[in-house]
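Peer 1: for reference, the sequence and a predicted model appear below.
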Amino acid sequence: MSRSDDVCDGDAMAAYQSFLDQSDAALEHDDFDTFISRILLPQLIIQGSERLIVTSTDEIRHVFHATRHMLATRNIRRRTRLCTNARLTGDGTLIGHHTTWLVTTDNTIDESYRVESHLRQRDGVWCILASSFAGPSDALPGRMHQASLAAQRNTAAHLAHREDSHD
């Protein structure tokens, strides 16, 4: 199919699952270049009632490495994400829902949670534009959210320091 509005639900689910698989592989193999190529900035992240807008590659890099560190320290062997439904909207946005399971080295499920993501195509590749998570703040998305906030604070502090040193 050549037009994005021709994607049926089955094709939307396949495209969404492919996005999940590719970004998981990038995270697992420490491939930041592939990971960032699947993200559109600014990116909106919603956790419960909190909204965060990530605007820089440096913030994404911080979250990427913080997430890898969190998974390693919790002995997570793999992160498995499964698309539960997806649809293409009239404006070309792919809205998908998935469940994530964090599986430990002894094959137990450490935690699971549901996420809604909005994807858009850039140069024929589906990239994430926004995501929403309603689980507890100590679940992985909550910790990723906190890492994003920390990155923004660090960036703001660095910029303030640079401005002060030029005065």
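Peer 2: Sure, I can see it.
Peer 1: going forward, measure contacts between C-alpha atoms and count neighbours the same way
Peer 2: Noted.
Peer 1: buried ones in stretch 35-52?
Peer 2: Buried residues in stretch 35-52, defined by neighbour count with 16 or more other CA atoms under 10 Å: 35-36, 38-41, 43-47, 52.
Peer 1: any chance of those in a markdown table, plus distance to Leu71 and secondary structure?
Peer 2: Listed next are the buried residues of stretch 35-52 as a markdown table, based on distance: CA to CA, whole Å; DSSP: H, G, I helix; E, B strand; the rest coil:
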| residue | distance to Leu71 | secondary structure |
| --- | --- | --- |
| Phe35 | 16 | helix |
| Ile36 | 19 | helix |
| Arg38 | 20 | coil |
| Ile39 | 20 | strand |
| Leu40 | 24 | strand |
| Leu41 | 24 | strand |
| Gln43 | 22 | strand |
| Leu44 | 23 | strand |
| Ile45 | 20 | strand |
| Ile46 | 21 | strand |
| Gln47 | 19 | strand |
| Leu52 | 22 | strand |
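Peer 1: okay, now the one to match up with it:
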Amino acid sequence: MARPHHSAFDKKKVVADNRRARFDYAIDEVFEAGIALTGTEVKSLRFGDGSISDSYAEVKNGEVWLVNSHVPEFSHGNRYNHEPRRLRKLLLSSREIRKLHGAVAREGMTLVPLTVYFNSQGRAKVELALAKGRKAHDKREHIKERDWKREQGRILRDRG
């Protein structure tokens, strides 16, 4: 069964958002992946802590790993606390993993996490994008296009 388009993902509570990724990368395709977390990581994320601003994902040995994501230690975790910047395994189907591995290996694409959120069942999920890095002139074009669309909206709203 095909996964729904990224706008249809059921985001109940967004914990971390990588806003810079949509500007730095041209997003091609978006996947929803589960995250293998320990107990204190889940508790820390439920408090709204966590950052994915400078993180990325990579495929190793047929598994996808989230690298450099920051989930701070839980305040009441004592000796059972987790390491804040450890590798976290992403849970995807083997078909999706093969697709991502092929795109990263052949086409030079990057796996970028866009958001970390809890869905309606209370499970932590990552919105993972298959993206291509933008050059400086592409970013300028993107800014011009975004500003023009905003201006178009103003003109249409004022006239009609």
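Peer 2: Happy to help now that I have it. Bear in mind that the values here come from a model prediction, so they are computed numbers and not experimental data.
Peer 1: quick check: TM-score for this pair?
Peer 2: TM-score of the superposed chains, computed with TM-score structural alignment, normalised by the length of the second structure, equals 0.35; 102 aligned residues with a CA RMSD of 5.5 Å.
Peer 1: what is the nearest of the buried residues of stretch 35-52 of the first structure to Ala72 of the first structure?
Peer 2: Minimum distance to Ala72 of the first structure across the buried residues of stretch 35-52 of the first structure is 17.9 Å, recorded for Phe35 (CA to CA).
Peer 1: measure Leu119 of the first structure to Gln43 of the first structure for me?
Peer 2: 10 Å (CA to CA, to the nearest Å).
Peer 1: related to what we said a few turns ago, so which of the buried residues of stretch 35-52 of the first structure comes closest to Asp164 of the first structure?
Peer 2: Using CA to CA, Leu52 comes nearest to Asp164 of the first structure of the buried residues of stretch 35-52 of the first structure, at 26.5 Å.
Peer 1: quick check: closest non-adjacent residue to that closest one.
Peer 2: Spatial nearest neighbour of Leu52 of the first structure, excluding adjacent residues (CA to CA, 6 or more residues apart in numbering): Ile45 at 5.1 Å.
Peer 1: tell me where the second structure has strands.
Peer 2: Listed in chain order, the strands of the second structure (DSSP state E) span residues 13-17, 25-35, 56-60, 63-67, 88-91, 110-118, 124-133.
Peer 1: ok, now the first structure?
Peer 2: Taking DSSP E as the test, the strands found in the first structure are 39-47, 50-54, 76-88, 94-104, 109-122, 125-133.
Peer 1: top helix in the first structure by residue count?
Peer 2: helix 140-166 (DSSP state H).
Peer 1: next, the angle strand 39-47 makes with that one.
Peer 2: 110 degrees (axes from the mean of the first three to the mean of the last three CA atoms, to 10 degrees).
Peer 1: give the buried residues for helix 140-166 of the first structure.
Peer 2: For helix 140-166 of the first structure, burial by neighbour count (16+ other CA under 10 Å) applies to 140-149, 151-152.
Peer 1: now for that helix, which elements pack on it?
Peer 2: The helices and strands touching helix 140-166 of the first structure, judged by 3 or more CA pairs under 8 Å, 6 or more residues apart in numbering; DSSP states H and E, are strand 39-47, strand 50-54, helix 57-73.
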